[in-house]
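Engineer: Mind looking at a prediction? Sequence and model below.
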Amino acid sequence: MRYKTAPIAVAAITVTLLLVTGCGSAPTRNHSDARAQLDVDSGQIDLPLEAYAMSEQEITLVSEANALLVARCMDASGREFPRAFQDWESASVFPDRRYGLWVMAEAEANGYEVPPPADAERVSAMEEQFDDDWWESVDRCFADTELLPLMGVNTDPLVTSPVDEGMRESFESLLTAQTFTDARNDWRACVEAEGVSWDPDATVLVPQVPAPGEEHIRVATIDVSCKQNLNTVQRLADFETRQQLAFIDQREAELREYRAAVDEVLAKARSVIAEGGASS
């Protein structure tokens, strides 16, 4: 779900978890009335399992700490690492497009494009001025520095966390459910009535997207307007919420253990940030 500036957002270390399993199945509660929380202002779809993983803000915190650790390594060889001292406070939360574009403010401003973080271009321009020796030093520091793991949703391609597992299961269940078929058919009829073609090859609800420009924005606003009028995202997220709550009932001990590991990493990240980066 999420665009982070590489390579800071790639953790070099993974956490090995002790999986706790019981002899029997945990009781499943009735979650038929459960609803997902949608935050239109931030463009976030809050699903229950995400509470056990790092949030976008927490991922940014750990990324900042990792950048400072690399900066210390670079400082030891007399080199700077500008990325560590970028404006982390202004780092925007990547919009959640689990089912496609759904926030009108995004559609009207950028369509399907995602603007880079506010400080990204300035930092990239600074780094492009450095020579090959600097880049070799960066590579060495990343290899030699013990970085903190990112434990968000699907942030480590080498490790599948219990959160990743549950998020994948609920999404796969949604795609085969009548709820999804009905929501997609309703949305498709709506956009086609406005002269917009849907993309049959897309997994989620995405139209045929034109090149950036006025038509691009027009299609995006029609797409989002249909989703809003049909309550599409709420319907889909509610289904996944109920699926995930049942998963949590079965795996709660394991998920709590994972969250405890997340909190340990966050405590270390805060300590690194409090200590600061390279010496002046």
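Structural biologist: Thanks, I have the structure now. Numbers count the residues shown, from 1 in each chain.
Engineer: When you work out contacts or count neighbours from here on, use the C-alpha atoms and nothing else.
Structural biologist: Noted.
Engineer: is it true that residue 38 lies in a helix?
Structural biologist: No. In this structure, residue 38 is strand, not part of a helix, as judged by DSSP: H, G, I helix; E, B strand; the rest coil.
Engineer: So what's the residue count around it?
Structural biologist: Residues lying near residue 38 (other Cα atoms under 10 Å) number 16.
Engineer: Find the nearest non-adjacent residue to it, please.
Structural biologist: When the adjacent residues along the chain are set aside, residue 38 lies closest to residue 45, with 4.8 Å between them (Cα to Cα, 6 or more residues apart in numbering).
Engineer: Over to residue 181?
Structural biologist: Taking Cα to Cα, 6+ apart, and ignoring the residues beside it in sequence, residue 181 has residue 175 as its nearest neighbour in space, at 7.7 Å.
Engineer: which residues touch the residue nearest to residue 38?
Structural biologist: Listed by Cα atoms under 8 Å, 6 or more residues apart in numbering, the contact set of residue 45 reads 36, 37, 38, 39, 96, 237.
Engineer: Closest one to residue 273 out of those residues, please.
Structural biologist: residue 96 (27.3 Å; Cα to Cα).
Engineer: Quick check: the closest one touching residue 40?
Structural biologist: No. Using Cα atoms under 8 Å, residue 96 is not in contact with residue 40; the gap is 10.0 Å.
Engineer: Please identify which helix or strand holds the residue lying closest to residue 223 once chain neighbours are set aside.
Structural biologist: Residue nearest to residue 223 in three dimensions, not counting chain neighbours: residue 191, with 6.2 Å by Cα to Cα, 6+ apart. Counting by DSSP states H and E, the element that carries residue 191 is helix 178-193.
Engineer: got another, please set it beside the one above:
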Amino acid sequence: MSPSRARTTTALALLLLATTACTAAQHGPTPASHPPLVSRQAQQLRLPLDAYASTVAETHLVEDAQDILMRRCMNDLDMEWKTLPRVDAQDTEPPNLRRYGADETEAIRYGYHPRPDPPSVVRRNRAWDEREALPAEVQRAAYGPSGKGGCLKTAQHQLVGDTAPPDYHAFNQLTGTALETSRRAPEVRDALRTWHACMGKAGFDYPDPFAAAGSEHWETAEPTATERATARKDVACQKSAKLTTVWAAAETHTQHRLIDQNTDRLHKAKVRKDRWLAAARRVLNREGG
């Protein structure tokens, strides 16, 4: 069985999971004809603990480098290995999308439904699906009986030697703690009450943006007109309450404190992550991008 593919996990939950990874060469600026996938605020939102996780683009970078080394290994066994198609830079989600509620740009178009995957993401996911359908002998050569051996293990050793894969347990634990803790800050509670009152004037009685987005009423194949209208009011109320600005400031303060309390643990995790990224970039640079 092939290893788990990198998926973007940005659920509206209090405990967010981190993605690991790395990017191939940067693409040029987004063409003017390419509409923004998410709001500028979501694109720019950064938190202190982000330095200890990896972006989806960075995960792709490591996968792409491993893929090149796997192809060499598989070719040595007289087996073909198609490398994964690259994901366009503008098609990767920012790390803190939906952290404090629905995104304005997405809500206007899709309500609370996830936006459709962009074409480059579809191509990469399709390639992963095709790998899962490879003949058994090819999968054994690629991944070994355990899914962690074969040419994958060879490629990882060539990439980073005996350096263990990045461990994101510390980040996952602390980022969830930071979100929950900052939610209880007086200024965040005030902003949430302002949001609730704003929604109430429109006839909605959700306790917070997470409850609004997670309502069972939106479990439909496509977003309904009611869902879109609710989501639009939701993000309008978030803006009037300055919810994201207030919450991000409170969480930034909380995260700095947690980083100070876990310096050694986080430093070790970041060193491992940075070694994998540096090794991946070296492989991709030798391949010309």
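Structural biologist: Good, I have the coordinates. Being a predicted model, the structure only gives us computed values, none of them experimental.
Engineer: list the helices and strands the helix holding residue 191 of the first structure packs on?
Structural biologist: In this structure, helix 178-193 of the first structure makes packing contacts with helix 214-230, helix 232-275, judged by 3 or more Cα pairs under 8 Å, 6 or more residues apart in numbering; DSSP states H and E.
Engineer: quick one, which of those helices is nearest to residue 146 of the first structure?
Structural biologist: Taking Cα to Cα as the measure, those were each checked against residue 146 of the first structure, and helix 232-275 came out nearest at 12.0 Å.
Engineer: next structured bit after the stretch of helix or strand residue 68 of the first structure belongs to?
Structural biologist: Using DSSP H and E, the element containing residue 68 of the first structure is helix 56-76. If you walk from helix 56-76 of the first structure toward the C-terminus, the next helix or strand you reach (DSSP H and E) is helix 104-110.
Engineer: and that next one, which stretch of the second structure?
Structural biologist: Per TM-score structural alignment, the counterpart of helix 104-110 of the first structure in the second structure is residues 104-110.
Engineer: average gap between that stretch and the first structure?
Structural biologist: After superposition onto the first structure, stretch 104-110 of the second structure sits on average 2.0 Å from its aligned residues (mean Cα distance after the TM-score superposition for the first structure).
Engineer: Map residue 167 of the first structure onto the second structure.
Structural biologist: Structural alignment (TM-score structural alignment) places residue 167 of the first structure against residue 175 in the second structure.
Engineer: Please, which helix or strand holds its match?
Structural biologist: Per DSSP H and E, the secondary structure element for residue 175 of the second structure is helix 169-183.
Engineer: Of the contacts of residue 45 of the first structure, which is the most crowded?
Structural biologist: Counting by other Cα under 10 Å, residue 237 has the largest number of neighbours within these, with 23 neighbours.
Engineer: one step back: I'd like the distance between the alignment partner in the second structure of the residue nearest to residue 38 of the first structure and residue 59 of the second structure.
Structural biologist: Under the alignment by TM-score structural alignment, residue 45 of the first structure pairs with residue 45 in the second structure. Taking Cα to Cα, to the nearest Å as the criterion, residue 45 of the second structure is separated from residue 59 of the second structure by 19 Å.
Engineer: just residue 39 of the second structure next, same as before
Structural biologist: As judged by Cα to Cα, residue 39 of the second structure and residue 59 of the second structure stand 23 Å apart.
Engineer: Then residue 140 of the second structure?
Structural biologist: Taking Cα to Cα as the measure, residue 140 of the second structure falls 24 Å from residue 59 of the second structure.
Engineer: now residue 148 of the second structure
Structural biologist: For residue 148 of the second structure, the distance to residue 59 of the second structure (Cα to Cα) stands at 17 Å.
Engineer: do residue 93 of the second structure as well
Structural biologist: In this structure, residue 93 of the second structure and residue 59 of the second structure are 12 Å apart, going by Cα to Cα.
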